[in-house]
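**Student:** here's my sequence, what's the structure:
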Amino acid sequence: MSSLNSHQTLLLLIATMSLAEGSDIVLDPEYCGISKKTRSTVKTCPVDEASWLKAANQMDCSKYDGKCSGNLKYHCLINPWQNETVQVCAPPTRIRSGYCAEYNTRGGKVQEFYINNCKACSRDYQSTEAYKYQECYSQVYKQTHRQTLQSTQPTNGHLTKYPQSPMGERKAKSPPMLRNTSIGSNVHSQVVNVCAACILQLITKIIGT
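**Tutor:** Got it, this is the predicted structure:
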């Protein structure tokens, strides 16, 4: 068996790191893993700058600075399924006019919602300005209100609460995950099994040369 040259060593290193990451193989440069740990579901998001700044001070995202490619800032956004609002510390990003901002947990980043449906979003804006576009949250609020009504049913003149599946576990088809020019977070789960097999074959070939 011959010794590995620098190119082969680099490939082997990448393969080893990818296998170690498992299902979170990082292909997107905007991916911020630490942001996932800060994510929490909230009933509503701030409606103006003052309430946004108050929530930001309480969450104190500055303690995570240096953990990702940019400083982490407070966000309160919709999720990709529009069935919950979440607050999270994540690097801010530019959102194009006509689009709402969302936080993609699997992708570990803030990005544009996949449908161009924000009439009030008449210009490009920073994701930390999402509070200016309350219509982006309206669909979530309507859906959560509908779920609350459906979870209560009258029985003999009384209201009986029935358990329902947690929000975020909706079985409907997931929306597209590709955004802008990034590779996209949905790629992670779709290719991980194939990648693992390919990487093992690559390691075998390298060692055998």
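**Student:** C-alpha from now on. contacts and neighbour counts both.
**Tutor:** Will do.
**Student:** skipping adjacent residues, who's closest to Lys161 in space?
**Tutor:** Once flanking residues are discounted, Lys161 sits nearest to Thr152: 4.7 Å by Cα to Cα, 6 or more residues apart in numbering.
**Student:** my read is that that neighbour contacts Thr160, right?
**Tutor:** Yes: counting by Cα atoms under 8 Å, Thr152 touches Thr160, with 5.7 Å between them.
**Student:** so which residues of the protein form strands?
**Tutor:** Secondary structure of the chain (DSSP state E): strands at 40-42, 73-78, 85-90, 94-95, 101-104, 109-112, 125-126, 152-155, 158-161.
**Student:** what's around Ala55, how many residues?
**Tutor:** Using other Cα atoms under 10 Å, Ala55 has 17 neighbouring residues.
**Student:** which residues does it contact?
**Tutor:** Pro46, Tyr74 (Cα atoms under 8 Å, 6 or more residues apart in numbering).
**Student:** rerun at 6 Å
**Tutor:** Contact analysis of Ala55 by Cα atoms under 6 Å, 6 or more residues apart in numbering lists nothing.
**Student:** from Gln87, how far off is it?
**Tutor:** As judged by Cα to Cα, to the nearest Å, Ala55 and Gln87 stand 9 Å apart.
**Student:** repeat that for Gly107.
**Tutor:** Distance, Gly107 to Gln87, using Cα to Cα: 15 Å.
**Student:** who has more neighbours, these two?
**Tutor:** Gly107 (25 against 22).
**Student:** can you count the residues close to the closest residue to Glu30 other than its chain neighbours?
**Tutor:** Closest residue in space to Glu30, ignoring its immediate chain neighbours: Lys109 at 6.5 Å, by Cα to Cα, 6+ apart. Neighbour count for Lys109, taken as other Cα under 10 Å: 25.
**Student:** one more, for comparison:
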Amino acid sequence: MYIFSQLTVLNLCLLFFVLHDLMKTSEASDSCDVSKTTFENVDNCPDSEEKIREAAARKNCAAYSNRCSEPDKLEYHCVLDPYVTQKLEVCAYKQNILGGHCTEYNIGGNLIQSSRKANCSSFLQSPCPDVYPSTDAYKYSGCYNLTQTDTKQPKYTTVYRTNGKAMDRSASRKQISVNVMALLIADVTVTLVVL
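**Tutor:** Prediction:
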């Protein structure tokens, strides 16, 4: 019986730490649901700090920020769509863009991210650095020149997290929960067999 109680305590501790980690992860987010309602196709994106300020004032992302879990993170962006066919204005959380790629808004994932289809690190004029904030996308206007008008492209693609994980947050939580439950069931089964 002593072995059973030790394993039960161990299982409860493991469950506590996993659930605590999940709750902590859900507090910080890479996106806000309101972004889905703010994106729109535009013909041109601002290419200077002054034009960015004007466009941001016109878009007025602050009016939507109260509908986000982290209102201060909602900012104006003018970026590519995932297929590099259109330019989009959107109010979204600022992200770090990695790998010398242009910035895109992934509509399906509701996320600002690095565009895997548009590498700008080798541009002759204003190449992208390895890491930059997504709100600085205007500094690499060569990205906007890559767009082609093709409205027949689908609007969704894979979500690439800037921390290297390529999965939807809710799907990853569900998978972790399933794994934890399977682990607990296996531990309890082994404990009962031992007794």
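**Student:** what's around Val194 of structure 1, how many residues?
**Tutor:** For Val194 of structure 1, the count of nearby residues is 10 (other Cα under 10 Å).
**Student:** and what of the one 4 residues further on?
**Tutor:** Residues contacting Cys198 of structure 1 under the criterion other Cα under 10 Å number 13.
**Student:** map it across to structure 2 for me.
**Tutor:** When structure 2 is aligned by TM-score structural alignment, Cys198 of structure 1 is paired with Val178.
**Student:** show me the contacts for Arg146 of structure 1.
**Tutor:** Taking Cα under 6 Å, 6+ apart as the test, Arg146 of structure 1 contacts no residue whatsoever.
**Student:** state the distance from it to Thr152 of structure 1.
**Tutor:** Using Cα to Cα, one gets 10 Å for the distance from Arg146 of structure 1 to Thr152 of structure 1.
**Student:** before we move on, back to that, separation between the match of Cys198 of structure 1 and Leu74 of structure 2?
**Tutor:** Computed as Cα to Cα, the Val178 of structure 2 to Leu74 of structure 2 distance reads 32 Å.
**Student:** same question for Gly100 of structure 2.
**Tutor:** Look at Gly100 of structure 2 and Leu74 of structure 2: by Cα to Cα, they are 23 Å apart.
**Student:** neighbour count for the two, which is higher?
**Tutor:** Shown here are Gly100 of structure 2 and Leu74; by other Cα under 10 Å, Leu74 has more neighbours (24 against 21).
**Student:** grab the nearest non-local neighbour of the more buried one.
**Tutor:** Distances taken as Cα to Cα, 6+ apart place Tyr93 nearest to Leu74 of structure 2, at 4.6 Å, with adjacent residues excluded.
**Student:** and the residue in structure 1 that the one you found lines up against, how many residues sit next to it?
**Tutor:** In structure 1, the residue paired with Tyr93 of structure 2 is Pro91, using TM-score structural alignment. If you count neighbours by other Cα under 10 Å, Pro91 of structure 1 ends up with 25.
**Student:** pretty sure Pro91 of structure 1 is touching Leu72, no?
**Tutor:** Yes: checked against Cα atoms under 6 Å, the pair Pro91 of structure 1 and Leu72 is within contact range at 4.4 Å.
**Student:** can you count the residues close to Gln134 of structure 1?
**Tutor:** Number of residues near Gln134 of structure 1 (other Cα under 10 Å) recorded here: 17.
**Student:** residue in structure 2 paired with it?
**Tutor:** Using TM-score structural alignment, the partner of Gln134 of structure 1 in structure 2 is Ser141.
**Student:** excluding residues flanking it in the chain, which one is nearest its match?
**Tutor:** Per Cα to Cα, 6+ apart, closest to Ser141 of structure 2 is Asp47, 6.1 Å.
**Student:** go on, Glu135 of structure 1?
**Tutor:** Nearest non-adjacent residue to Glu135 of structure 1 (Cα to Cα, 6+ apart): Cys118, at 7.0 Å.
**Student:** that neighbour: neighbour count?
**Tutor:** Each residue near Cys118 of structure 1 was counted by other Cα under 10 Å, and the total is 17.
**Student:** verify the stated contact: it with Ala101.
**Tutor:** No: counting by Cα under 6 Å, Cys118 of structure 1 does not reach Ala101; the two are 9.9 Å apart.
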